[in-house]
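J.: Dropping the sequence and predicted coords here.
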Amino acid sequence: MTAEAQATIAVIGAGAMGRGIVQLFAQSGHRVKFYDNSEAAVAAAHAFVADMFDSKVDKGRISREEADKAKSQLVPCTQLVDIADCDIVVEAVLEDLEIKRGLFAELETVVSSAAIIASNTSSLLIADIAAGCAHPERIAGLHFFNPVPVMRVTEIISSVRTADITVEKLKACIDKTGHRAVLVQDQPGFLINHAGRGLYTEGLRILEEQAASHDQVDLLMREAAGFRMGPFELLDLTGLDVSSKVMQSIYDQFQQEPRFRPSSIIPPRVAAGLFGRKTGEGWYQYQEGKKLDLANANEPPPAMSQNCRVWIDPAADQHAELSTLSQQAGAQIVVSPDDASLLLIQPWGIDVSQACADLNLDASRCVAVDPLPSLEMRRTLMLSPITRTQSRDDAAAILGADNAPYTVINDSPGFVVQRMLATIVNIGTNIAQRGIASVDDIDDAVRIGLGYPAGPLALGDRLGPHRVMQVLEGLQRVTGDPRYRPSHWLRRRAQLGENLITREAARH
């Protein structure tokens, strides 16, 4: 088979992933054979995929002729030997190393020596699966995401012994489907699951510290950072039972790298059966798969005290905007913190307590306002452990007087959005540093596969590499946690005043 030729493809495993892979290749014009140990599963998969094509006709997405042609490409198989003539075999069976090794060894005796054998594994190293194969050069990973026809990105994973021609043929095949093929080295979590550790683990860290509630974190990531879902909504969608295993696996495979440290608050929830949507309750409660509405998160601001006197840190990024809001709310601006009843600051990467210590300010009168993303979106107010109730209420009255939404959180180095974005960017740049994938593939894969508003490197450029460094260094300073140490790839570009995405971005 040449890279341009039409391939005959076999899919082993007729579960949800296998069915999706069959549908994707059949609608792309490939002849697709599919096999499962259970003949009933094969029959069910055949009916399911055929129904999907009929449904597309009913919805006006494809013509009846296109549907019939795609269905004609489906070849259910009742014996493994029936796939002997296939050019590419995609394994989509249970995520068990021994089962996959045994299957791959059997497949080598069935298909030709020129056939490619690929695994849809999401967590096992390709080199481990191929360890017992006679021809590991033709073994690769072909990682799809559920639902396969909708999630338009596919990881092509090369082990240390995968041949270049194997990757080229797989890429040509995926390109024909319309999916974005990203080339990835055989490392734990590959690319997308690896990059996704930042959102999950940092959200859990914030919750562990009681800096904000899970629903506040999700709200801020949606309305301030522009993400489709926050970490806890996403955990409920993927299932805590599944995600907890992936988190632990990646942490262990990376030799307990602090950046990927799992959270101790997950196992008790898994033990209690709070898996998320599929069990009706996770971080949220669900009815018929839909999240039950929470209480109104946009309550009206409190009344401001009489004779409120506000001092705004001259170094605040949004000093002019905060001054205008304060005056419009009826507060008096003062030039000395000693004369103020409310102190407003805008730190990067540190918490209110550290900022007050650095600036010699009275923490009981101090409230921090996150400069991210802008005061036109949801605003975050952060309190010290001893911020007075009246100072908190006055800050809320000022920041909410123009009816803009705001959220009040406890002391947290880097607020919520700063530390979440900095962690995501840092992990993305470390993937680039390790050469696991190219800059373009990293950003496209994360944007498509995880639904982020942009890839991690583009997010870093929007914020500014120097700002990302400032947040990470502040986090490391306050917490002492090596989790926040900046990657070399990020640090070097920040020091040189370079963007993360440049013409020379692939160079270390």
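T.: Nice, thanks for sending it over.

J.: switch to C-alpha atoms for all contacts and neighbour counts from now on
T.: Fine.

J.: The stretch 201-350 of the chain: strands as residue ranges?
T.: Listed in chain order, the strands found in the stretch 201-350 of the chain under DSSP state E, counting those that start in this stretch are 286-287, 290-291, 309-312, 332-333, 342-345.

J.: which of those strands is buried the deepest?
T.: Scoring the strands of the stretch 201-350 of the chain by mean neighbour count under mean count of other C-alpha atoms under 10 Å gives strand 342-345 as the most buried, with a mean of 27.

J.: elements contacting it?
T.: Counting contacts by 3 or more C-alpha pairs under 8 Å, 6 or more residues apart in numbering; DSSP states H and E, the secondary-structure elements packed against strand 342-345 are strand 309-312, strand 366-369, helix 389-400.

J.: Next, format the ones you listed as JSON lines and append distance to Gln354.
T.: Below are the helices and strands packed on strand 342-345 laid out as JSON lines (distance: least, C-alpha to C-alpha, whole Å):
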{"stretch": "strand 309-312", "distance to Gln354": "17"}
{"stretch": "strand 366-369", "distance to Gln354": "11"}
{"stretch": "helix 389-400", "distance to Gln354": "18"}
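
J.: structure B:
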Amino acid sequence: MAALPSNAQVAVIGAGAMGAGIAQVAAQAGHPVMLYDNRPGAASQAVQGIDRQLGRLVEKDRLDASAREAITARLQPVETLDALGEAHLVIEAIVENLQVKQDLLRQLEALCTVDCILASNTSSLSITSLAAGLCRPQRVIGMHFFNPAPLMALVEIVSGLATDPALAATLYDTAKAWGKQPVHTRSTPGFIVNRVARPFYAESLRLLQEGAADCASLDALLREAGGFRMGAFELTDLIGHDVNYAVTCSVFDAFHGDFRFQPSLVQKELVDAGRLGRKSGQGFYDYAAGAERPQAAELHSQARVERCVVEGQPGPLHALLPRLRASGIGVTERAGSGLLRVGDATLALSDGRLASQRAQEDGLRNLVLLDLALDYASASRIAISWSADTTAQARDQAVALLRQAGLQVTAVADLPGLVVLRTVACLANEAADAMLQGVGTPGDIDLAMCAGVNYPQGPLAWAEQLGVGYTLKVLEHLQHSYGETRYRPSLLLRRIHAEGGRLHG
């Protein structure tokens, strides 16, 4: 089936930020749009707000004045549900409450034509449950936009157990015609994004709880080494801890208490204290007027490095070598097991083991572990940890090497997988499990994470770049260190590694 024609009537229920944003998207695509809210006057106020936003685009020369007028003219606020009876597509964006949404869908089914598509913008509720009890459950589907809807590209097209596949194809094509990047997904807890993204928050929260480093340092590492747009603490402060914690609890409960999705006591304490982030003025950071933003911790060195030795193939760290040479450091390459040596220090990319454990097991003295970076050629910061027997002189030599190459160096406690590495490995693991369970194709999963939450790279593509075997090894070491099912590797990663295949095709 093709996309809905531009003259098809669209109705949006709920005139809050999300509903108004969806209505704007549909109107900009040429559809006549009815906007309804059960609060008297709310729909009219929302249309006025949309017009003001369009006006700002006109002022910035990003929209013609005539286009603004045409879009606003297509937006019709209505005061009763009965006015929506002739709509071709109804999208509800009301409160995230299963019973309230079910009641609304029953009303709409009785009111609308038999061909009307009933779509929910739910971010976490089961489409199958929403459709249960309706006479035409095949007409119910999820159309999950991301906030703010006019700006965010991703739309998850969510099929419940009864959803007509042709309907999913129609809404997929419709979302594309609206200028969005749609993905297909099944109605499972969290769909793609809210499921796969859980480790991004969870690992930083755990690292903070275990004293790895402070919030500012952990956030800076995810941004400046991992390439993420925001760190976990600044992002949850922006989202709101009440919202983020509630989604985590919802996914955790829906998976029957699977510890992979376990909520954080650190975040619960913030919620209990009313420190919800930016909207309350206090979260992990203080947003009061004049409050100073804490800076990431850095290590410094007065030493000067002339040369280093690379033994064997250092894996992803190989991308660091041109940077070392460009900084005037002589790099000697010889056979070995993938280590870098400078002075008394032995440097290695983390493999998920504690530095002290790896030093003991591999017989390495003065071991300094380096964290993963998205691109060692352009990263501005790197995390390091070291074994208990590493001397101050060896640490200083390692820091000097990295600083000379233009990297800011942040120390973290000796915890498995450091910061970026364990976060990426856990994201890839969750994405692999979603792929294994048919929640989405590898292409859709990676697209969803890039377009929906601005990841610098899809987690499955990242795992392939690092090597499925290496990703699997990191997870196995994390699981061994913690002794928890939270880090159990996905069966799909094990199978792909055993077969010598690829996650993408």
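T.: Perfect, thanks for sending it. Everything quoted here is computed from the prediction, not taken from an experiment.

J.: just to revisit the earlier point, how about the helices and strands packed on strand 342-345 of structure 1, which one is nearest Arg467 of structure 1?
T.: Evaluated over these, closeness to Arg467 of structure 1 peaks at strand 366-369, with 16.2 Å, by C-alpha to C-alpha.

J.: whereabouts in structure 2 does the helix or strand just after the closest one align?
T.: Past strand 366-369 of structure 1, heading to the C-terminal end, the next element that is a helix or strand (DSSP states H and E) is strand 379-383. Counterpart in structure 2 of strand 379-383 of structure 1, with TM-score structural alignment as the criterion, is residues 382-386.

J.: contacting residues around the residue nearest the centre of structure 1?
T.: If you average the C-alpha coordinates of structure 1 and look for the closest C-alpha using C-alpha atoms, centre = their mean, you land on Gly196, 3.4 Å from that point. If a contact means C-alpha atoms under 8 Å, 6 or more residues apart in numbering, then Gly196 of structure 1 has 424, 446, 450 as its contacts.

J.: how much space is there between the second one and Gly226 of structure 1?
T.: Taken as C-alpha to C-alpha, to the nearest Å, the spacing of Val446 of structure 1 relative to Gly226 of structure 1 amounts to 14 Å.

J.: Same check on Ala329 of structure 1?
T.: When C-alpha to C-alpha is applied, the distance between Ala329 of structure 1 and Gly226 of structure 1 equals 28 Å.

J.: now swap in Leu240 of structure 1 and tell me
T.: 23 Å.

J.: mean distance, the helix ranked longest in structure 1 to its aligned residues in structure 2?
T.: When secondary structure is assigned using DSSP state H, the longest helix within structure 1 turns out to be helix 39-58. If you overlay the two and look at helix 39-58 of structure 1, the average distance to its match in structure 2 is 1.7 Å (mean C-alpha distance after the TM-score superposition for structure 1).

J.: and after that helix, which helix or strand comes next?
T.: Moving toward the C-terminus from helix 39-58 of structure 1, the next helix or strand (DSSP H and E) is helix 64-72.

J.: pretty sure Pro189 of structure 2 contacts Arg195?
T.: Yes. A contact is recorded between Pro189 of structure 2 and Arg195 when judged using C-alpha atoms under 8 Å, the distance being 6.8 Å.

J.: Find residues that contact each of those two.
T.: By C-alpha under 8 Å, 6+ apart, the residues touching both Pro189 of structure 2 and Arg195 are Val251.

J.: Quickly find the element holding the residue mapped onto Gly417 of structure 2 from structure 1.
T.: Taking TM-score structural alignment as the criterion, the aligned counterpart of Gly417 of structure 2 in structure 1 is Gly414. Here Gly414 of structure 1 is covered by no helix or strand, with elements defined by DSSP H and E.
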